[in-house]
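S.K.: quick one, what's the 3D model for this:
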Amino acid sequence: MKEISRRNFMKMGATGALALAASSANAGVLEAKDIKFDEEYDVIVIGTGFAGSMATLQALKRGKKVLMIEKMGRSGGNSVINAGNMAVPNNEFQKAAGIKDSKEAFIADCLKDGQNLNHVDLLEVIYDRANDAFEYLKTLGVEFTGKVISASGHSIKRAVQSKNTSGAGYVLPMHDAIDKNPNAVTKRRTKFDDFIIDENGRVVGIKCREDYRFDHQLANDDKENKTGTPKCFKAKDGVILAAGGFSSDKWFRMQQVPYLKDNIETVSQPGATSGALVAAMKLGANPIQLSWIQLNPYTNPTERGFGTSALFTNHCANDYGLSVNPKTGKRFMNEHAGRKVKSDAIFACMAQSDKNDNYPVNICDQAAVDANNIAYTKKGVEEGSIKKFNTLEELAKAYNIPLEPFLETIKNFNEYVKNEKDPEFGKPLTKADVNGIGITKAPFYASETTPKILYCMGGVEINTKAQVINATTHEPIAGLYAAGEITGGVHGASRLGTMSMADCMVFGMVAGENI
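M.R.: Have a look, this model is predicted:
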């Protein structure tokens, strides 16, 4: 049995390793003829988040015996800590609100933020199938608020939200349905290491380690952690890769984007590493757009990770209010722009101090808070990441904002809302967008912002059937499917807000239907 070590593979880089794979068939992967399988299933799913769970459920619907594995002790990955908002173009709540949507408008929004790097055929699948996923989730018991909300980069409101404002509102019902199915097996603390192929190059199983313990203290858990008992599991119909992105893999992400230094925080859970992606690349999967890594422009420098104020900043302050530079008291961006545009603008604002800590202040009034789920604001106020003020003068004093230009900014913004047009930055302010809400009704709320690493747009290339594409043959790798953040092509340079759920749910569904 011949294998290439992970260290040597990564030293080669993707291009060199793939060239080797082309010259030496199936180099670096395990062959079934050399393997004694410990267990056998129809389908194996790697990952237990939105994409993996949806893929598992769809395969189970078809009568398949399915193994779903999770390397961490807790299932759900980043999906559990997701905000619970999902883009569903042309959904029932849009129609009830009189909002018109279309495939053309949806794709145009995605291409604008994605800088035309998106694979349009994949976007078309999401548009065509998002409502199927939405309706299926309701049958599992996922509860929605009935509202349609705005999200960064979308030209209209098209996102639905769970009642509990968390991805757990989706994951828990999905896992409950999986656990009740006699054909389903879920194994936690099970680390995927390698694919196993047959004599024709078809993926027929995986090598993994049971009783694996992720070690937060290691610089590179994928490379250094040797815990667990090796096992080989057979997958008669194939494997679905749904292991998420690599936001927490400092070394790997810095190879893609060197300026995202290892001291830049991420909102991802610590298990979001590159190991599964690297294994797919060893197999010959085509890696695309790995250098496009998205930052979250809503997170707070006073909190670790995602924190308690990000949803307030996004949906209350950015949607209905404004963001000001505390040095000038003036706005500096379109608060409803895409995440990359906003993150770049925030970094430029922060750089106006010697310590890079001129954090923007995001502001809204009570009407904006009332227009949203109270959970977005309540905990942040209680914990201090969101400040509450009786007057704008008190707010300005607390953040050392020059009062006169600040009050002029507020006055101008309220005029823009009244006139339904923002001549400075082009923020959408029509009645349909903000319902006449400006910054007029006390009390007033504020939070600070610094971008943190959020999402990896790149990954393995897939086609419209969720089959993984080989970099040398340009054909699907037999027996291998992928869905969610571990894939590339859907989002291009930057994804729209709430689009990760749409991507994961739709292509998880597609993978489970086709394998």
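S.K.: rest of the way, CA atoms for contacts and neighbours
M.R.: OK.
S.K.: now residue 433: which helix or strand?
M.R.: Using DSSP states H and E, residue 433 sits in helix 431-434.
S.K.: now do that helix: distance to the chain's middle.
M.R.: 27 Å (C-alpha atoms, centre = their mean, to the nearest Å).
S.K.: next, the buried residues of it.
M.R.: Neighbour counts over helix 431-434 (16 or more other C-alpha atoms under 10 Å) mark 433, 434 as buried.
S.K.: any residues touching it, and which ones?
M.R.: Under the contact criterion C-alpha atoms under 8 Å, 6 or more residues apart in numbering, helix 431-434 has outside partners 150, 156, 157, 319, 320, 417, 420.
S.K.: let's see 6 Å
M.R.: residue 320 (C-alpha atoms under 6 Å, 6 or more residues apart in numbering).
S.K.: another sequence for comparison is provided below:
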Amino acid sequence: MTNQSRRNFFKTSAIGTGVVALGATGIGSSLSAAEKGPDLDKAAAQPFITERGIAPSKNPAYPNTLPKVDASQVKETVEADIIVIGAGFAGMCAAISAVEVGAKVIVLEKYKRPGARGGHITAFGSDFQDKHGITKDIHPRQIAKELERWGQGRVDEDLLRLFIEKSGACMDWLDNTLKTKGFQNGQWFEGCKDPFYYEHPVTHMFRDKNGVPGNAPVVDALVEIAKEKGVDVVFEARALKLVKDGNKVTAVIAKTKKGYVQYAAKKAVIIASGDYASNHDMVSYYSQTSSLADAQIYFPSKSNTGDGHMIAMDIGGAMQRDANHAAVIHLEAGAKSYNFLHVNAYGKRFKNEDINTQSMSCGKLYQKDGIAWSVYDANGLSYAEEMMKKKIGGGLFFGQQDKIVGVKEWSMDDEKHMLEKHISEGKVVVANTLEELADKMGVPRAEFVKTVKRYNEIVKVKNDTDFGKRSECLYPVEKAPFYAGKLLATLLTMCGGLSTDDRMLVLDKDDKAFDNLYVAGAAQGNFFAGDYPTICPGIGHGRCMTFGRLTGLVAAGKSVNDVKTKMTL
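M.R.: From the prediction side, this is the model:
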């Protein structure tokens, strides 16, 4: 199938208009009109179709494809103790943490507004978890071992340990900081409890004073708080060059609305510029599988181009050694799976559907032309509700992503509304017969009907000898109308980054650290490898919060030991 014919599969999906992502909620709530910019509209937060199967570039986008700049072009020099590159979750946690201990901080953000998406934040042993009796159900040694296994042994276990020890205290700090703006913390836990795949109860989610959940209002509030504390947040300031003297970074040169400005750092520079998922050369070089993704979601759209990685590599910084960077790839831009019958472009079942969203997304990429559908009947939503009630289903992108324990539980009305929306957008097709459904899906009639018949036989005997699906997750496809949802593997974040260790300093190819160049958040390497560990929903954002705060403190002259250890291995 050509890219053009592949586009035909997606063209009725309304992919550019239909995604309800937490990253698109509450955006811009605390920003001035100038900061929001004229392009802050619906399109800015929408996913976009990617080209499938593009070969890795022979000229990857590093060591540096950014516009070249030198000192002669600098029109102005501004000085601070710490320069933070990136006004996202990690960058703002770093900036506030540093200014609170007396540092003068400037944050450079290339876009017109801060970047934020999602809503889940992992932390271990927070005060919130203690108060609500959750901490006793968190088992750090088990989690550490599972994280190491998901990373295939290619992660820095000292970084994992530091995260486990300090994330709870960092969450306490964030909770108290956001309370000043009327935010409330909560626990998301619709996690999957499959005995072979368990999502741990470690996920926090904030709501603003209007009840809007997600990280967009969180980061907006952090920008407001940072400004109140004296941080200078400069928007439309794209960092293009690091100035180095020996092993020390002395300045960042950025292109601003005023021209090229040199931001001199008396103490340190912190790279918190996010990931590189919108830089296809880097994606195809570091993670061929990720370059096959059907769609991408990021906010601001296409702004995560690996700028921080490139300017660090330009002065000798190294990327983590892991040859195939992990990526967050979920079933977010398309229809829901519900772990129902999955079929490919041939109309054939091809997998055990009782797996996590990450594995579903990556697995479908290797089917013919990346096409996969989730098929169910008129009772489908009732089956999904039953699995939720029996606690045999759930988890990321099975359960509802904005639910907070004790505040907003799983809702059939919400599920029906989403299905209606997906039907109107073309993400789900409906028919009164299996033959008609096959035609709407564009799969062979006879093979599809044969597949459904075989699946119903398996359901009847409650024994999946074809793929081994749990018997309690087997439901028939027999009552009209019949539904088929398009499954779209959606690239959210590339998790590989600049090589670092538990000092959070950028390392070179020989593992020698820069004196004062730090990295935090999605730009940070050595924390993830192999696959993204969905066993801790929100661990990517938890990493941003935790290492953002720690780098801010350490860069300002404090120690990680100044942050309380809430949980130990």
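S.K.: what's the following helix or strand after the helix holding residue 433 of the first structure?
M.R.: Using DSSP H and E, the next helix or strand after helix 431-434 of the first structure towards the C-terminus is strand 444-448.
S.K.: would you double-check that residue 543 of the second structure falls in a strand?
M.R.: No. Counting by DSSP: H, G, I helix; E, B strand; the rest coil, residue 543 of the second structure is not found in a strand; it is helix.
S.K.: contact partners for the aligned partner of it in the first structure?
M.R.: Applying TM-score structural alignment, one finds that residue 543 of the second structure aligns to residue 503 in the first structure. Residues near residue 503 of the first structure by C-alpha under 6 Å, 6+ apart: residue 484.
S.K.: how near is residue 503 of the first structure to residue 477 of the first structure?
M.R.: According to C-alpha to C-alpha, to the nearest Å, residue 503 of the first structure and residue 477 of the first structure sit 21 Å apart.
S.K.: and stretch 131-140 of the second structure, which residues are buried?
M.R.: Buried residues in stretch 131-140 of the second structure, counted by 16+ other C-alpha under 10 Å: 134, 135, 138, 140.
S.K.: which SS class is residue 354 of the second structure?
M.R.: Going by three-state DSSP: residue 354 of the second structure is coil.
S.K.: typo on my end, it should be residue 423 of the first structure
M.R.: Per three-state DSSP, residue 423 of the first structure ends up coil.
S.K.: same check on residue 53 of the first structure?
M.R.: Per three-state DSSP, residue 53 of the first structure ends up helix.
S.K.: alignment lookup: it to the second structure.
M.R.: Mapped onto the second structure by TM-score structural alignment, residue 53 of the first structure lines up with residue 92.
S.K.: tell me where the stretch 301-450 of the second structure has helices.
M.R.: Shown for the stretch 301-450 of the second structure, the helices assigned by DSSP state H, counting those that start in this stretch span residues 307-314, 357-364, 380-389, 412-425, 434-441, 445-461.
S.K.: deepest of these, which one?
M.R.: Mean neighbour count (mean count of other C-alpha atoms under 10 Å) peaks for helix 307-314 among the helices of the stretch 301-450 of the second structure, with a mean of 24.
S.K.: once aligned to the first structure, how far is that one on average?
M.R.: Compared with the first structure after fitting, helix 307-314 of the second structure deviates on average by 1.5 Å (mean C-alpha distance after the TM-score superposition for the first structure).
S.K.: report the aligned residue range of the first structure for that helix.
M.R.: Taking TM-score structural alignment, helix 307-314 of the second structure hits residues 275-282 over in the first structure.
S.K.: can you list contacts of that stretch?
M.R.: By C-alpha under 6 Å, 6+ apart, stretch 275-282 of the first structure touches 194, 222.
S.K.: if I look at the residue in the first structure that residue 554 of the second structure lines up against, how far off is residue 56 of the first structure?
M.R.: Using TM-score structural alignment as the criterion, residue 554 of the second structure maps onto residue 514 of the first structure. Here the criterion is C-alpha to C-alpha. By it, residue 514 of the first structure lies 12 Å from residue 56 of the first structure.
S.K.: out of the two, which sits in the more crowded spot?
M.R.: The neighbour comparison of residue 514 of the first structure against residue 56 (other C-alpha atoms under 10 Å) goes to residue 56, with 34 against 15.
S.K.: assign the more buried one to helix, strand or coil.
M.R.: helix.
S.K.: follow-up on the earlier one: mind listing what the match of residue 554 of the second structure touches?
M.R.: Contacts of residue 514 of the first structure (C-alpha under 6 Å, 6+ apart): none.
S.K.: what does residue 296 of the second structure align to in the first structure?
M.R.: Looks like residue 296 of the second structure aligns to residue 266 there (TM-score structural alignment).
S.K.: any idea how far residue 286 of the first structure is from residue 425 of the first structure?
M.R.: 39 Å.
S.K.: more crowded one of the two?
M.R.: For residue 286 of the first structure and residue 425, the more surrounded residue by other C-alpha under 10 Å is residue 286, and the numbers stand at 24 against 14.
S.K.: I figured residue 94 of the second structure was touching residue 552, is that so?
M.R.: Yes. The pair residue 94 of the second structure / residue 552 is scored as a contact, 4.0 Å apart, by C-alpha atoms under 6 Å.
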